[in-house]
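Engineer: model the structure of this input:
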Amino acid sequence: MSKKTCVLVAGSMGTALAAVLADNKLDVTLWTRNAAQAEEINTKHTNGRFLKGTELHPGIRATTSMEEALQDADSVVLAATSSAMREVVSQMKPYLKPGTLLIHATKGFETGTLKRMTEVIAEELPQTDPDRIVVLSGPSHAEEVVVRCPTTVVVAAKCLEAAEAAQDLFMNATFRVYTNPDVLGVEVSGALKNIIALGAGMSDGLGFGDNAKAALLTRGLAEISRLGVAMGANPFTFAGLAGIGDLVVTCTSQHSRNWNAGNRLGRGETLDEVLQSTGMVVEGVKTTKAAYELSRQYHVSMPITNVLYKVLFEGKEPRTAVEELMGRLRTHEIEETPTVSWNGEEPTP
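Structural biologist: Alright, predicted model coming up:
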């Protein structure tokens, strides 16, 4: 008998990951609040709002009952938005059986508390060992995952056994999975790359070309690494799938909601216009505010994030914001590397 797994919720990534698990012959239940969406998935095997034109694996069964979804589940995959994560996990609490493998695939911070998703999950489920909570991240557009395009991701947990259990759950011929012990680094990478994707889209919307976008990605990675390391992450994580891998795919693909949102801002639309018409969460907007606050908390320089914060929340014109970035005082590219010095002096951050 196949093992049962539950995926919450039925957005684009949740549905795509459910498809991977169904391919791996697991008994997959996909939870949604929306009864019409559950009916569509069960009868038509489609999820038109989030994955238009894609036929889903017939083995995926949707339900609006949290109790039914979690009954006898050996593993749970959480793909709720960062703003909804705490509420969804709280609803799980009465029905979660002991020892269930918990995996989340959400890229963002909780607004207000600035907590990572593993921290939110651990707080809501104190009976769960926090070292066994797994994060799945990396370059993985749902639109490509669901149609079995070759995809490679990383799963991170402090407990190697839990990470390997998640690896075994998802690994197949088109979905390759690596493990990593650096939970903090993987979560920070996944969240912050959405900020740079907003900037990359904005640059493209302004017509600034590939040179500008390449510089934005490169310096963006420096910002992500700088904050992540200050928070306690392993610097090598940012050179891996969760770091540069996810950064590249999110900043260069029109599948990316964050790139699309930035592109529309660059073309002159307001943030309200973009968000109201998108129909799906643009995580990079809230993450920009969180990163802006974290940069001050950890005393880390993040000029790209600061400028995007001004565009999103203070009304600065995108073109003026880019000019502000280009007009910054001169500095060394490798100022973040403590082993390198110039003129016998330690470099300044």
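Engineer: please count neighbours and contacts with C-alpha atoms only from this point.
Structural biologist: OK.
Engineer: wait, isn't Gly232 in contact with Leu184?
Structural biologist: Yes. In this structure, Gly232 is within contact of Leu184 by Cα atoms under 8 Å, at 7.4 Å.
Engineer: more neighbours: which of these two?
Structural biologist: Just comparing Gly232 and Leu184: by other Cα atoms under 10 Å the higher neighbour count belongs to Leu184, 24 against 11.
Engineer: report the secondary structure state of the more buried one.
Structural biologist: Assigned with DSSP: H, G, I helix; E, B strand; the rest coil, Leu184 falls in the helix class.
Engineer: how much space between the nearest residue to it once chain neighbours are set aside and Ser277?
Structural biologist: In this structure, Leu184 finds its nearest non-sequential neighbour in Ala233, 5.7 Å apart by Cα to Cα, 6 or more residues apart in numbering. Relative to Ser277, Ala233 is positioned 36 Å away (Cα to Cα, to the nearest Å).
Engineer: and for Glu144?
Structural biologist: For Glu144, the distance to Ser277 equals 23 Å [Cα to Cα].
Engineer: repeat for Gly268
Structural biologist: Distance from Gly268 to Ser277, by Cα to Cα: 15 Å.
Engineer: for those two, indicate the residue with more neighbours.
Structural biologist: Gly268 (14 against 8).
Engineer: and this one, please, so the two structures can be compared:
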Amino acid sequence: MITVLGAGAFGTSLAISLARTGQPVTLWARSGGAQMQASRQNIRRLAGAPFPDSLTVIDALAEISEDGPVLLAVPMQELRSFLTENARILAYRTLIAACKGLDLTTHHGPVETLRACLPEARAALLTGPSFAADIAHGLPTALTLACATAELGKDLQQALTTPNLRIYRTTDTAGAELGGALKNVIAIACGACIGKGMGDSARAALMTRGFAEMQRLALRRGAQPDTLTGLAGFGDLALTCTSELSRNYRFGLALGREDAFDTSLTVEGVPTAKAVVAWAKELDIDMPICTAVAALSDGAYSVSEALHSLLSRPLKEE
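Structural biologist: Purely as a prediction, here's the structure:
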């Protein structure tokens, strides 16, 4: 039995893909579970993706199976409180975070948060370039599964692989966490660039220099270089910075166009940018794009002012 906690678009899509194999999958919804179970789809978050017969939706967290891995598809900024509130149910389980970002208070990534809140649990992370609609509609997607031990990684890789979902594994949890978190910040910058009408050449420059910032910080935090050049880093960066299906990219577009943005949508790049700025000061690392995104998100900079701050920096070797 596989359990998915969180019936947002991504959690729902994972549950659909896993259930298509015929194995029993339980999807817990904070609200609206009975309606989803009756209609056999998540009309609000992922309309047009019917549920396989082996997928069951529940409202009560206490009803989840005591066996099998648990995927946590809850927003990063809510993960710590969710684990604390449900520690009795989740303790000693195999927990796989399916969220990206850094906790604004602790600056922990998903795996670090799991370990801090539930040290007796087996912690893992599922990350990489993916959109919920692609997964739900059976389109081929490759993801990275990161956990500390190779043995657990192999077991979970087998359990989570489906005909359209190919799972690669790594023991570099720090690299997988930071790749998935930092690319969201760069995606906001790229969205603002396109929204302001600066063009694709400027976006390519932001992606390239942004990737250099990602590597700079992640390597200082103990990540392995190969992880950042793989699915969890460069792969996710390429997808998120080029598609309007990315909420972080769309948020940047809205900033560049000076349009309103739906505040009900989770934009993990905003709190991550703030955490990165704090880290950069602590570690004395130059992170100009991330710093500009944090200022943009707070309203301290306009897009024009942010661009000027980046272009007026001293010239240097690449």
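Engineer: quick one: TM-score?
Structural biologist: Scored against TM-score structural alignment, normalised by the length of structure 2, the superposed chains reach a TM-score of 0.96; 318 aligned residues with a Cα RMSD of 1.4 Å.
Engineer: tell me what the helix or strand containing Asp168 of structure 1 is packed against?
Structural biologist: In this structure, Asp168 of structure 1 sits in helix 160-170 according to DSSP states H and E. Counting by 3 or more Cα pairs under 8 Å, 6 or more residues apart in numbering; DSSP states H and E, the packing neighbours recorded for helix 160-170 of structure 1 are helix 12-23, strand 101-104, strand 134-137, strand 151-156, strand 175-180.
Engineer: okay, the ones you listed, which one's buried deepest?
Structural biologist: Of all those, strand 134-137 has the most neighbours on average by mean count of other Cα atoms under 10 Å, namely a mean of 28.
Engineer: which bit of structure 2 covers that one?
Structural biologist: Taken onto structure 2 by TM-score structural alignment, strand 134-137 of structure 1 occupies residues 124-127 there.
Engineer: cool, stretch 162-172 of structure 1 as well?
Structural biologist: Using TM-score structural alignment, stretch 162-172 of structure 1 corresponds to residues 152-162 of structure 2.
Engineer: which parts of that stretch are buried?
Structural biologist: Across stretch 152-162 of structure 2, burial judged by 16 or more other Cα atoms under 10 Å covers 152-154, 156-157, 159-162.
Engineer: closest to Ser39 of structure 2 among these?
Structural biologist: Thr162 (24.1 Å; Cα to Cα).
Engineer: which ones are touching that closest one?
Structural biologist: By Cα atoms under 8 Å, 6 or more residues apart in numbering, Thr162 of structure 2 lies in contact with 17-18, 20-21.
Engineer: between those residues, which is closest to Asn86 of structure 2?
Structural biologist: Here the nearest of the contacts of Thr162 of structure 2 to Asn86 of structure 2, counting by Cα to Cα, is Leu18; it sits at 24.0 Å.
Engineer: contacts only, for the aligned residue in structure 1 for the closest one.
Structural biologist: Mapped onto structure 1 by TM-score structural alignment, Leu18 of structure 2 lines up with Leu21. Leu21 of structure 1 sits next to 28, 169-170 when contact means Cα under 8 Å, 6+ apart.
Engineer: Leu21 of structure 1 and Asp182 of structure 1, how far apart?
Structural biologist: Remark: distance between Leu21 of structure 1 and Asp182 of structure 1 (Cα to Cα) = 24 Å.
Engineer: next one: Lys52 of structure 1
Structural biologist: Counting by Cα to Cα, the gap from Lys52 of structure 1 to Asp182 of structure 1 is 35 Å.
Engineer: counterpart of Met149 of structure 1 in structure 2?
Structural biologist: Slight slip there: residue 149 of structure 1 is Cys, not Met. Match for Cys149 of structure 1 (TM-score structural alignment): Leu139.
Engineer: residues in contact with the nearest residue to its match once chain neighbours are set aside?
Structural biologist: Excluding the flanking residues, the one nearest Leu139 of structure 2 by Cα to Cα, 6+ apart is Asn164, at 5.9 Å. Residues in contact with Asn164 of structure 2 (Cα under 8 Å, 6+ apart) are 17, 135, 138-141.
Engineer: compare the residues you listed with structure 1 and list the overlap.
Structural biologist: Contacts conserved in structure 1 for the contacts of Asn164 of structure 2, using both residues aligned by TM-score structural alignment, their matches' Cα atoms under 8 Å: 138-141.
Engineer: among those, name the buried ones.
Structural biologist: Using 16+ other Cα under 10 Å, the buried ones in the kept ones among the contacts of Asn164 of structure 2 are 138, 141.
Engineer: which members of the kept ones among the contacts of Asn164 of structure 2 are the farthest-apart pair?
Structural biologist: Gly138 and Thr141 (8.5 Å).
Engineer: who touches stretch 277-288 of structure 2?
Structural biologist: For stretch 277-288 of structure 2, contacts defined as Cα under 8 Å, 6+ apart pick out 213, 216-217, 290-291, 294, 310.
Engineer: how about JSON lines for these, with distance to Ser243 of structure 2 and secondary structure added?
Structural biologist: Shown next, in JSON lines, are the contacts of stretch 277-288 of structure 2 (distance: Cα to Cα, whole Å; DSSP: H, G, I helix; E, B strand; the rest coil):
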{"residue": "Glu213", "distance to Ser243 of structure 2": "21", "secondary structure": "helix"}
{"residue": "Arg216", "distance to Ser243 of structure 2": "25", "secondary structure": "helix"}
{"residue": "Leu217", "distance to Ser243 of structure 2": "25", "secondary structure": "helix"}
{"residue": "Cys290", "distance to Ser243 of structure 2": "20", "secondary structure": "helix"}
{"residue": "Thr291", "distance to Ser243 of structure 2": "23", "secondary structure": "helix"}
{"residue": "Ala294", "distance to Ser243 of structure 2": "21", "secondary structure": "helix"}
{"residue": "Leu310", "distance to Ser243 of structure 2": "23", "secondary structure": "helix"}
